[in-house]
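# the amino acid sequence is not available; the structure is as follows:
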């Protein structure tokens, strides 16, 4: 039963990554893989919350649009992360990290002001840059082939988000 679930998780992650399924018998997570899974999951939760906030509170159309994209894509990415973490017996938090929660709370202070759009975009640019660094570290130094494949699959999605955020920043500055 465990092997069947591992194959299903590996296949799902491979589909997200756009690659062929890795071996169902990949090694257990290396010491540095579990923290990656935990951090990337919390990042997904934070991005989903940030996207929902943008959809609700932004005044710029591009910020709302980027928010919709973040919610959709990070939910999709998190399905794979949760499945892989379950198969590798890595416990995941039910909420973003304390630092992420603090940043989201700080962002709420600008809701209803003209600063919200730029504050949100600045925070999201930083968050996505940090996530790309985390992903690149996993790709370079991760020990589990399935976790590394998931990181490789997530990288273009997160990079595309950063491009969307930067383009939106330029539009908001022009207005």
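Received the coordinates, thanks. Quantities reported herein were computed from a predicted structural model and do not represent experimental measurements. Numbers count the residues shown, from 1 in each chain.
# from now on I want contacts and neighbour counts done on CA atoms only, so please keep to that.
OK.
# spatially, what comes nearest to the residue positioned nearest the centre of the chain if we skip its sequence neighbours?
Here the mean C-alpha position of the chain is nearest to the C-alpha of residue 44 (Cα atoms, centre = their mean), at a distance of 3.8 Å. In this structure, residue 44 finds its nearest non-sequential neighbour in residue 74, 5.2 Å apart by Cα to Cα, 6 or more residues apart in numbering.
# comparison target, given below:
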């Protein structure tokens, strides 16, 4: 970790001095940046699956379009995450985490009932809050400028999703 920070400091000093840093050092993400890319990719995969499930299984009218929005936006976000991870030589998982899969499986038990919608919205609210915290940590503490920029670009999308989910929750509670 100390070596990575020294490389990052040397790269920054070289950039400030107008020199170009060796490509291998300039592109290499710190362990935390690589962890962020891995976690955000798994989050995207889980959100795509959750959105597909909502489009298929929701009973509340507002849940289906929110699910469609998640599929569209997280598919687009993940294209960028995969490209950046490839560029930085970060290996990504091909599936959501086991905890995410377990949550989705538990939610499926309520398919076809209003409990599905309520559970889906509650789960998605928590997921958005967790993702925003992950993004905020990366933008505050990350060391790779490209990864931090990707996190900053994803934040308004995830925040908008949270607003959509909360609005849907409020509509369901009112009805």
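All right, it came through fine. Values in this document were obtained by computation on a predicted structure and should not be read as measured data.
# can you give me the TM-score here?
With the length set by TM-score structural alignment, normalised by the length of the first structure, the two chains reach a TM-score of 0.85; 152 aligned residues with a Cα RMSD of 1.2 Å.
# how close does the residue nearest to the centre of the first structure get to residue 135 of the first structure?
13 Å (Cα to Cα, to the nearest Å).
# quick revisit: residues touching the residue nearest to the centre of the first structure, list them.
Taking Cα atoms under 8 Å, 6 or more residues apart in numbering, we find residue 44 of the first structure in contact with 74, 75, 77, 78.
# list the ones among these that the second structure also has?
Contacts conserved in the second structure for those, counting by both residues aligned by TM-score structural alignment, their matches' Cα atoms under 8 Å: 74, 75, 77, 78.
# residue 51 of the first structure: which of the residues you listed is nearest?
Checking those against residue 51 of the first structure by Cα to Cα gives residue 74 as the nearest, at 9.3 Å.
# helix or strand for the closest one, which one?
Secondary structure from DSSP states H and E places residue 74 of the first structure in helix 61-87.
# onto which residues of the second structure does that helix map?
On the basis of TM-score structural alignment, helix 61-87 of the first structure is assigned to residues 61-87 in the second structure.
# only the buried residues of that stretch, if you could.
The neighbour-count check on stretch 61-87 of the second structure (16 or more other Cα atoms under 10 Å) flags 62-71, 73-75, 77-78, 81-82, 84-85 as buried.
# could you point out the longest helix in the second structure?
Longest helix in the second structure by number of residues (criterion: DSSP state H): helix 145-174.
# ok, average deviation of that one from the first structure?
Once fitted to the first structure, helix 145-174 of the second structure is off its aligned match by 0.3 Å on average (mean Cα distance after the TM-score superposition for the first structure).
# can you name every helix or strand that that helix contacts?
Applying 3 or more Cα pairs under 8 Å, 6 or more residues apart in numbering; DSSP states H and E, one finds that helix 145-174 of the second structure contacts helix 63-87, helix 114-141.
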